[in-house]
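> Have a look at this fold, sequence not included:
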């Protein structure tokens, strides 16, 4: 059995101790049997959450395993313009992003990967992991922000998050190379000034800025957050005249980001052939391990159990809310 914590182990333990302490206190202080049962389930959730964070695994089959001492960071623009339909003809740009991420994951066997995305805010969707499947799956479910919540896109929204994420990775394992891929169209519609990615450059060993879109631009489907039977949103984003708005690529902005990061720029117009930044020769090695050629991660088992418990908790909460509402209605009618 192996453990590969998603966060520094002291932090995982500290959070676990605080959460478990609170749950146990609630469990002991509750006299009602049903309340104790609810808090017992919550205690189980905390334990399952710990197991997910610890990322347990078992050794895989024997053989020669390629190991890459490289951390690869994917930074994806998920503002509304990323679904503009001018990639490989009339496909959404996001299709190209997904395709390129899958190809790049395969290009770095044995590496660790992280996935960041940004629209009105920037988040780490997948922290550094050696589970390449997790990154591929996460990229497949990437979705743009809801249109009505959009307040304009800033191409530098992720600059602070990327810098802090890279810095933590460098502090944890300074001998590893760090490669950054930025995926976007360069369109700046926010009134906020464009900020620089230069704070990240000191931690970057190589990478690319991939640009998507055309000078002619493409229309963007509205993103409502729910889908019809055809699995697509209805309607297009419109401009002030009521006509479909068009998003165009801004390669000048994208090249500026590449210069700030110290990486190269590439315009992506069709699937396949995505250029990759080469890791240094010292970063790639083959390890012979007759007892196990890899790690089979098992965190998905407690994660699945955690999802079931959370669903059960949601049902209980909804039931109690209905009971409270019914009681309030009875009191109102009695008055």
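Perfect, thanks for sending it. Because the structure is a prediction, the values reported are computed rather than measured.
> CA atoms for contacts and neighbours, from now on please.
Fine.
> helix or strand for residue 106, which one?
Element membership of residue 106 [criterion: DSSP states H and E] is helix 93-107.
> following that helix, which helix or strand comes up?
The helix or strand immediately downstream of helix 93-107 is strand 112-118, counting by DSSP H and E.
> Which residue ranges of this structure form helices?
Remark: helices assigned in the chain by DSSP state H are 9-29, 33-54, 93-107, 132-140, 159-172, 198-201, 251-261, 300-334.
> Mind putting the ones you listed into CSV with distance to residue 244?
Compiled in CSV, the helices of the chain are given as follows (distance: least, C-alpha to C-alpha, whole Å):
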stretch, distance to residue 244
helix 9-29, 48
helix 33-54, 44
helix 93-107, 17
helix 132-140, 26
helix 159-172, 31
helix 198-201, 36
helix 251-261, 22
helix 300-334, 40
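> Of these, which is nearest residue 207?
The stretch from those with the least distance to residue 207 (C-alpha to C-alpha) is helix 251-261; that distance is 8.4 Å.
> try it against this one:
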């Protein structure tokens, strides 16, 4: 649907002023021709030509335009942010993933990350690990294979740099990452997956994750491990494979026991207005709530109706150019006659 309208390119005040001046000139040309037609050799065609030039310029000053309605189609995709806990307790081998086989919590987290990447085709991904600090390892990328490769490189941090588990460590890096994604792709859906055993051993009070809600469309906390727990192996520090040493509890002198804290992961999920998932022998990322929810955050198309104004000055400009050409030709002819 199209409509004709006036949309002065120079603005209504200046456009209107030019229009009025040119119309006055057109009327004055006609009046002067009538008054001095007995004393002048100006022809009717010359008078009409000059009046039409003034009238056409007046119309051009108001910039005739066509308003048309168009439907624009926007493609919105999903940006998935994955954060994985790599503290020493993630090396405890008390986790299960779709079977009764006992695996380390971090190995289960790796499988979960790969399943998450597979659940979101045509999406983009960002990945970070957190332990003593939070680190963005993979900036936003549409390459899901990069996330799979990143998952394979995950390893528990060295026991020597561990200062106790603090679950709020990734908040600052997550805020920076999610804000950057939201600013660059404001129409995209951002989904967060936080994978951890939920263990908080630091004496500091944990900060809330609620500050992330403004950027997220959905969120999941993924708990790995068991409530029975297991001994924490010493990692790094020159420990050779097969030479298992356990982290010692300084209060008892016995090997320390780490337990998955489902309540803490549920609390974080509530702060994010998200969903808490606990991975075990029967629950994996490729099934359950996360799998069902992922389908609604895939690529979507939305249509928006917009109006566009297109100036239609060129027909009037061509007419003025032709009339000015006639005027110039008439002036040259008359000048030669006077010679």
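On my side now, so go ahead. For clarity, every value in this text was computed on a predicted model and none was experimentally measured.
> Mean distance between the helix holding residue 106 of the first structure and the second structure after superposition?
Between helix 93-107 of the first structure and its aligned partner residues in the second structure, the average distance after superposition works out to 0.7 Å, using mean C-alpha distance after the TM-score superposition for the first structure.
> equivalent range in the second structure for that helix?
Counting by TM-score structural alignment, helix 93-107 of the first structure falls onto residues 105-119 of the second structure.
> contacting residues around the matching stretch?
Outside of stretch 105-119 of the second structure, the residues within contact range by C-alpha atoms under 8 Å, 6 or more residues apart in numbering are 82, 84-86, 90-97, 125, 144, 147-148, 151-152, 154-156, 195-197, 224-225, 284-286, 291, 294-295.
> Out of those, which sit inside strands?
82, 84-85, 125, 195-196 (DSSP state E).
> For the residues you listed, pick the one with the most neighbours.
Across these, neighbour numbers were computed from other C-alpha atoms under 10 Å; residue 85 holds the maximum, 29 neighbours.
> Now which residue in the first structure aligns to that residue?
For residue 85 of the second structure, the aligned position in the first structure is residue 77, judged by TM-score structural alignment.
> From residue 85 of the first structure, how far out is that match?
Distance, residue 77 of the first structure to residue 85 of the first structure, by C-alpha to C-alpha, to the nearest Å: 15 Å.
> What of residue 169 of the first structure?
As judged by C-alpha to C-alpha, residue 169 of the first structure and residue 85 of the first structure stand 36 Å apart.
> got it, and residue 108 of the first structure?
Using C-alpha to C-alpha, residue 108 of the first structure is found at 29 Å from residue 85 of the first structure.
> picking up where we left off before, make a markdown table from the ones in strands among the contacts of stretch 105-119 of the second structure and add distance to residue 210 of the second structure to it.
Supplementary listing: those in a markdown table, determined by distance: C-alpha to C-alpha, whole Å:
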| residue | distance to residue 210 of the second structure |
| --- | --- |
| 82 | 17 |
| 84 | 18 |
| 85 | 19 |
| 125 | 22 |
| 195 | 17 |
| 196 | 17 |
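> for the residues you listed, which one is nearest residue 336 of the second structure?
Sorting those by how near they are to residue 336 of the second structure, with C-alpha to C-alpha, puts residue 125 at the top with 79.3 Å.
> Now that the closest one has come up, it's in contact with residue 148, right?
No - using C-alpha atoms under 8 Å, residue 125 of the second structure makes no contact with residue 148, being 10.6 Å away.
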